[in-house]
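*Asks:* show me how the following folds:
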Amino acid sequence: MSQGFDHLVRRLRLRHLELLLALADARTMRAAASRLHLSQPAISKMLAEAEDALGARLFERSPQGVLPTPAGAAAVHRARVALGELAHARDEVQAIHRGASAVLRVGAFSVTAAVPAAVVQLRQRLPGAVVHIHEGRVNELIQRLLDGDLDCVFGALTTETLTSERLSLLQSEALLEDRLCVLAASDNPLVRRRRLRWTDLREAAWVAPPRQTLVRQAFMGAFLNEGLDPPVPVIEAISSITIGAVLRLDRSLLCAVRFEHARDEVARGGVKRLSGLPEVALPPLGLFTRRGEVPATPVVQAFAREIRKAGARAG
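*Replies:* Now for the predicted structure:
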């Protein structure tokens, strides 16, 4: 480390990093002081110390509150990552003290066959590994990754993500091609047909996820490409448990899902995928990690290898 960095470490304390986050989130000195249980003069003194240590003005003050400068926004981001990593270090040390060999925090969308397969294989290779799977929307999970709350995220490599300003902070690798699939109960008459077009399914009773999802947009596009108005779903749901239950209870329903969901649902039985439909591509699925000078931990590298193998098997 450089002499300048050593000087910074001696002057900047963890409490200064907490202050940057409190100011960025609360946007007023009074609210930040309340959050940190300090007086406003103490907050002002700490902020001056942080700005002096980093050599830049971090917040603009006004009667309306405080707003991060560009330098301040960068400092806040790094402070959030540093404190997230410190919390992870605490959790990992405690887990290892209790007998774990490593801790992995994975973000993923709610239904994926690749992640469970990779986790099982990882634990066979590292029996003491503890894995925390956090489910949610990929954009939100990526932000948690950048904030230091997660070690990696498995999700769609969308155009929005790949053109985002955040991309420079991310390392991404495409692992699985994805496509739109249609599921039905095993005894639905359409399952026996080998050649179908989207026009054949226009009048069906559909289950589909909400409009803002990639799957729903691809579903609508499939019909629009045939010159048809997309069907309005009779059931709108995103939960795999709900989707699987209604398909098995009502043989008239069809459901639009991504390939990863289809694989998982078909493996559970009672549901099959309609064949012969024109293919509708979805953005590929891949693994996101933080880009940085520090290499990924061995457990993250091992999980990435298992995800690649799961992707190769699916391909």
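
*Asks:* alpha carbons only for contacts and neighbour counts from here, please
*Replies:* OK.

*Asks:* list the contacts of stretch 200-214.
*Replies:* With contact meaning Cα atoms under 8 Å, 6 or more residues apart in numbering, stretch 200-214 is reached by 215-217, 223, 230-238, 243, 252-257, 282.

*Asks:* from residue 107, how far off is the nearest residue in space to residue 126 that is not next to it in sequence?
*Replies:* Closest residue in space to residue 126, ignoring its immediate chain neighbours: residue 101 at 7.4 Å, by Cα to Cα, 6 or more residues apart in numbering. Distance from residue 101 to residue 107, counting by Cα to Cα, to the nearest Å: 20 Å.

*Asks:* neighbour count winner among these two?
*Replies:* The residue with more neighbours, out of residue 101 and residue 107, is residue 107; 28 against 16, by other Cα atoms under 10 Å.

*Asks:* correct me, but the more buried one touches residue 135?
*Replies:* Yes - proximity of residue 107 to residue 135 meets the contact threshold set by Cα atoms under 8 Å, at 5.8 Å.

*Asks:* overlap in contacts, those two.
*Replies:* Applying Cα under 8 Å, 6+ apart, one finds that residue 107 and residue 135 are jointly contacted by residue 141.

*Asks:* mind listing what's buried in the longest strand along the chain?
*Replies:* If you go by DSSP state E, the chain has its longest strand at strand 170-185. Under the neighbour-count criterion of 16 or more other Cα atoms under 10 Å, strand 170-185 has 170, 172-185 buried.

*Asks:* ditto for stretch 130-148
*Replies:* For stretch 130-148, a neighbour-count test (16+ other Cα under 10 Å) marks 130-131, 133, 135, 138, 141-142, 144-148 as buried.

*Asks:* how about this one, so we can line them up?
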Amino acid sequence: MTPSLNSIMSRLHVKQLRLLIALDEHGSLLGAAKQVALTQPGASKALQEIETTFGTSLFTRTNRGLEPNDAGRSVIRYARLIQTDLAHLREEIIGIMSGEGGRVAVGTIMGAVPLLTTAISRVIADHPKLSIEIVEDTSAALLGQLDSGRLDLAICRTTVSTTPYLYESATFVEETLAVIASTQHPFAYARQLSLKDLVDYRWVVYRANMPMRLLLEREFHEADLRFPVHLLETTSAFATLSLLQENPTLVALVSTDVAKFCTGYGFTTTLPLPITSRSEPYELVSRKGVPDSPAARLLREALLNPPR
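*Replies:* The predicted structure follows:
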């Protein structure tokens, strides 16, 4: 029977987590013991205590040394996450004690990347010692990372969640959409286009059931056109840009902010195709009841109150 969470928390020690990581790196009890300043018998006893804490063996003894089993690999993965979190905690405490700096982890969906990077640039100009982690993913994935405490803030949409009441959210930007393509695309210099002109081209899109994908499907339906079958699906702005550069016949639906960024630097062109459907606005989301850290407050202020 797996021990309770309270039992694990009361019995597990940080030095034991260090031992697990060292065992994974060295593959031997002797090497791991030296790394964490234990004797070999002390390391052996500590490993037994760890396995007792979790109620299962974590390593297989082989001729080559100790190899983690499935449970061991899982525990080691979380040991590394805890080590990383403690390092981040140390950074934040140093920032608080010094009166500046600190750390914030923020997530964003692809379309809001330019908005986020603009806000971050303003914040670090005034607070150069601030550390910021940026995660780009889908709304559902970002909400999951908020739930687990991996993120402090996220620019996404709570409408994809079955439990939107778990979050504090502020709607702050209406998203508008544009179609982009390589500057070598056959329609790169067209003055006017309709969706029918692009029906036979391959599209780079978000995967099925995501808001931007549903909007594009609606555009095709309202134009009485068959939705393309052979798609390239990605949630990555860089993957989208790279695909357009590699294949000049592709087109992609992105936010207007992403389109302006890519076109402004000459990476792509924005095709003269009006998108009439409206996308859901961006929300700045955090966990309900969890106060912002000083660093998160700075970033929240920069996002919600940009200079005019």
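
*Asks:* does anything pack onto whichever helix in the first structure runs longest? Which helices or strands?
*Replies:* In the first structure, taking DSSP state H as the definition, the longest helix is helix 70-97. If contacts are counted by 3 or more Cα pairs under 8 Å, 6 or more residues apart in numbering; DSSP states H and E, helix 70-97 of the first structure sits against helix 14-26, strand 102-108.

*Asks:* next helix or strand past the first one?
*Replies:* The reference is to helix 14-26 of the first structure. Tracing the chain past helix 14-26 of the first structure, the next element assigned as helix or strand by DSSP states H and E is helix 29-36.

*Asks:* run the chain-centre distance for that next one.
*Replies:* Put simply, helix 29-36 of the first structure sits 31 Å off its chain's centre (Cα atoms, centre = their mean, to the nearest Å).

*Asks:* by contact count, what packs against the helix or strand following it?
*Replies:* Per DSSP H and E, the first helix or strand lying C-terminal to helix 29-36 of the first structure is helix 40-54. With contacts taken as 3+ Cα pairs under 8 Å, 6+ apart, helix 40-54 of the first structure sits against helix 3-11, helix 14-26, helix 29-36.

*Asks:* residues of helix 40-54 of the first structure that come out buried?
*Replies:* Quick answer for helix 40-54 of the first structure (16+ other Cα under 10 Å): 43, 46-51, 54.

*Asks:* can you check stretch 84-98 of the second structure too?
*Replies:* 88, 91-92, 95-96.

*Asks:* what's next to it, contact-wise?
*Replies:* So stretch 84-98 of the second structure is contacted by 101-103, 129-130, 294 (Cα under 8 Å, 6+ apart).

*Asks:* can we see that at 10 Å?
*Replies:* For stretch 84-98 of the second structure, the surrounding residues in contact (Cα atoms under 10 Å, 6 or more residues apart in numbering) are 14, 78-83, 99-105, 129-131, 150, 293-295.

*Asks:* tell me the buried residues within those residues.
*Replies:* Buried members of these, scored by 16+ other Cα under 10 Å, are 79, 83, 100-105, 130-131, 150, 294-295.

*Asks:* element containing the aligned partner of residue 213 of the second structure in the first structure?
*Replies:* Taking TM-score structural alignment as the criterion, the aligned counterpart of residue 213 of the second structure in the first structure is residue 216. Assigned by DSSP H and E, residue 216 of the first structure falls within helix 214-224.

*Asks:* rewinding a little: which of the buried residues of stretch 130-148 of the first structure fall in helices?
*Replies:* Using DSSP H, these in helices are 138, 141-142, 144-146.

*Asks:* closest to residue 267 of the first structure among these?
*Replies:* Comparing those against residue 267 of the first structure with Cα to Cα places residue 138 closest, at 24.5 Å.

*Asks:* and the gap between the closest residue to residue 233 of the first structure other than its chain neighbours and residue 156 of the first structure?
*Replies:* Once flanking residues are discounted, residue 233 of the first structure sits nearest to residue 206: 4.7 Å by Cα to Cα, 6+ apart. In this view, residue 206 of the first structure and residue 156 of the first structure are 24 Å apart by Cα to Cα.

*Asks:* quick one: the residue of the second structure most remote from its centre and residue 65 of the second structure, what's the gap?
*Replies:* Here the second structure reaches farthest from its C-alpha mean at residue 41, the gap being 41.9 Å by Cα atoms, centre = their mean. Noted for residue 41 of the second structure: a distance of 15 Å to residue 65 of the second structure, by Cα to Cα.

*Asks:* ok, the residue nearest to residue 59 of the first structure when sequence neighbours are not counted - how many residues close by?
*Replies:* Computed as Cα to Cα, 6+ apart, the closest residue to residue 59 of the first structure that is not its neighbour in sequence is residue 68, at 4.3 Å. If you count neighbours by other Cα under 10 Å, residue 68 of the first structure ends up with 19.

*Asks:* residue 154 of the first structure and residue 287 touch, don't they?
*Replies:* Yes - shown here, residue 154 of the first structure and residue 287 form a contact pair, counting by Cα atoms under 10 Å, at 4.6 Å.

*Asks:* was I right to think residue 273 of the second structure contacts residue 192?
*Replies:* Yes - counting by Cα under 10 Å, residue 273 of the second structure touches residue 192, with 6.6 Å between them.

*Asks:* which one's more surrounded, the two?
*Replies:* Between residue 273 of the second structure and residue 192, residue 273 has the larger neighbour count (other Cα under 10 Å), namely 17 against 11.

*Asks:* ok, the buried ones among the contacts of stretch 84-98 of the second structure vs residue 259 of the second structure, which is closest?
*Replies:* Using Cα to Cα, these come closest to residue 259 of the second structure at residue 105, 25.3 Å.

*Asks:* now do the same for the closest one: its match in the first structure.
*Replies:* Residue 105 of the second structure maps onto residue 105 of the first structure when the alignment is built from TM-score structural alignment.

*Asks:* show me what contacts its match?
*Replies:* 88, 130-134, 145, 149-153, 299-300.

*Asks:* farthest-separated two in those?
*Replies:* Greatest spacing in the contacts of residue 105 of the first structure, by Cα to Cα: 130 and 145 (18.0 Å).

*Asks:* give me the nearest residue to residue 281 of the second structure, chain neighbours excluded.
*Replies:* Closest residue to residue 281 of the second structure apart from its sequence neighbours, by Cα to Cα, 6+ apart: residue 174 at 4.2 Å.

*Asks:* about what we covered before: which of the buried residues of strand 170-185 of the first structure sits closest to residue 268 of the first structure?
*Replies:* residue 185 (11.7 Å).
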